[in-house]
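# Quick one: sequence and predicted model below, then my questions.
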Amino acid sequence: MDKQLLIAFNQKFQDFLATYAQLEKNQHVIKGAIPLNTAEVHTLVSIAQNQPINLVGLSKVRGISRSAVTQMVSRLESKGLLIKVPNESNRQEMLLSLTRAGQKIYQVHQKQHAYLEKKVMAVLQAYPQDFLANLEAMMADLEKIWKGLPWLSR
């Protein structure tokens, strides 16, 4: 294959990845709401989707330490997005619940995800299945390179 063509494709691919990285930063912007980072939004989503949940359960669901969860919950509580409620069956355990403001953020987040999924699916459906399979194979090959970079090995 022509080297110039490959170089041009690689540049377009790098631009695509940069655009996606920007999307990851901006996709959780909720106009009119308290500014939140991605981790805070995903914590609210985890709480909403895993009721009832305590700090230990949230730590497991999010895959982060209990101390990190405690700090995150404190931040979200101070922003008025969640409350801690004593567990009826174990008064020493606190269950996490979203406030109305937290529920609104969760609902907007779900609408944003549904919108993106619908738009992406519409684009993907326009391509033949074998093209998508080839693209998936290419992504897997590139992922192997990225995960195996010699300067990142331990």
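That came through, no problem.
# Please make it C-alpha for all contacts and neighbour counts, starting now.
Fine.
# ok, which stretches of this protein are helices?
3-26, 38-49, 55-62, 66-78, 100-124, 129-147 (DSSP state H).
# Need the distance between the two termini of stretch 15-35.
Terminal residues of stretch 15-35 are spaced 27 Å apart (Cα to Cα, to the nearest Å).
# Please state the offset of that stretch from the chain centre?
The chain centre lies 11 Å from the centre of stretch 15-35; the measure is Cα atoms, centre = their mean, to the nearest Å.
# swap in stretch 113-124?
Mean C-alpha position of stretch 113-124 versus that of the full chain (Cα atoms, centre = their mean) differs by 16 Å.
# same deal with stretch 125-141?
Distance of stretch 125-141 from the chain centroid (Cα atoms, centre = their mean) equals 23 Å.
# what about versus this one:
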Amino acid sequence: MRDFDDVTPLFLTLGAVLTKFARIERRPVDFGLDVTLYPAEVHMLSALELSGGAGVTGLASSCGVTKGAVSQMVKRLAAKGLVAREPDEPRGRVVLTPLGKAVSQAHFEFHKAHDKDFLDYLRGLPDRDFAVCQEMCRRMKAWMEAYPE
């Protein structure tokens, strides 16, 4: 079994990755459509695209935020013309507008290009190694969810 000194370098690397991720999450982006959004807003658009539309509760679950945060973000995104509520649906299901879909697609294209090397690495892993990565990510998520807010 590895001791503390053996695993500490991994924690330092993970800390650097999380710090960089936190910086990126605070920086607004424009994917070439003259719409500047924060990553959390873009990720909500992508969640809506993948689901085909959702209610506030579903979005909160898929985005890992509160229903109140989703409601506020939906208002901002609607004001920018990126989402709309379907009034005929119970609880006003949220869907993408054509502009929202274009932004989401541009976001996916950005990641396909920017993340290509890392995605190729993951795709090339043997099944056993990929399963280890999946388990590690699952455990990291549980570890972070256990932190007090």
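Right, received. Where do you want to start? Since the model is a prediction, treat every value here as computed from it, not as a measurement.
# picking that back up, between the helices of structure 1, which one is closest to Gln92 of structure 1.
helix 55-62 (11.9 Å; Cα to Cα).
# Let's check: the centremost residue of structure 1 is which one?
Centroid check for structure 1 by Cα atoms, centre = their mean gives His42 as the closest residue, at 6.1 Å.
# What lines up with Thr99 of structure 1 in structure 2?
Aligning on TM-score structural alignment places Thr99 of structure 1 opposite Thr97 in structure 2.
# who's in contact with that match?
81-84 (Cα atoms under 8 Å, 6 or more residues apart in numbering).
# What's the ChimeraX line that selects buried ones from these?
Those of the contacts of Thr97 of structure 2 that count as buried under 16 or more other Cα atoms under 10 Å are selected in ChimeraX with:
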select :82,83,84
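# top strand in structure 1 by residue count?
For structure 1, the longest strand by residue count, based on DSSP state E, is strand 90-98.
# starting at the chain centroid, how far to it?
25 Å.
# can you state the direction angle for that strand and helix 100-124?
Going by axes from the mean of the first three to the mean of the last three Cα atoms, to 10 degrees, strand 90-98 of structure 1 is angled at 50 degrees with respect to helix 100-124.
# Tell me the helices and strands packed up against strand 90-98 of structure 1.
helix 38-49, strand 53-54, helix 55-62, strand 82-87 (3 or more Cα pairs under 8 Å, 6 or more residues apart in numbering; DSSP states H and E).
# Pull the residues that contact the second one.
Strand 53-54 of structure 1 is contacted by residues 47, 93-96 when judged by Cα under 8 Å, 6+ apart.
# For the match of Thr99 of structure 1, give its distance to Met44 of structure 2.
For Thr97 of structure 2, the distance to Met44 of structure 2 - Cα to Cα - is 13 Å.
# And Met73 of structure 2, by the same measure?
9 Å.
# So those two - more neighbours on which side?
For the pair Met73 of structure 2 and Met44, the greater number of neighbours falls to Met44 (20 against 15), based on other Cα atoms under 10 Å.
# Quick check: the gap between the residue nearest to that one when sequence neighbours are not counted and Tyr121 of structure 2.
Spatially, and ignoring its direct neighbours in sequence, Met44 of structure 2 is nearest to Cys63 (6.6 Å; Cα to Cα, 6 or more residues apart in numbering). Distance of Cys63 of structure 2 to Tyr121 of structure 2, given as Cα to Cα: 26 Å.
# Look at the two and report which has more neighbours.
Using other Cα under 10 Å as the criterion, Cys63 of structure 2 and Tyr121 rank with Cys63 on top: 18 against 9.
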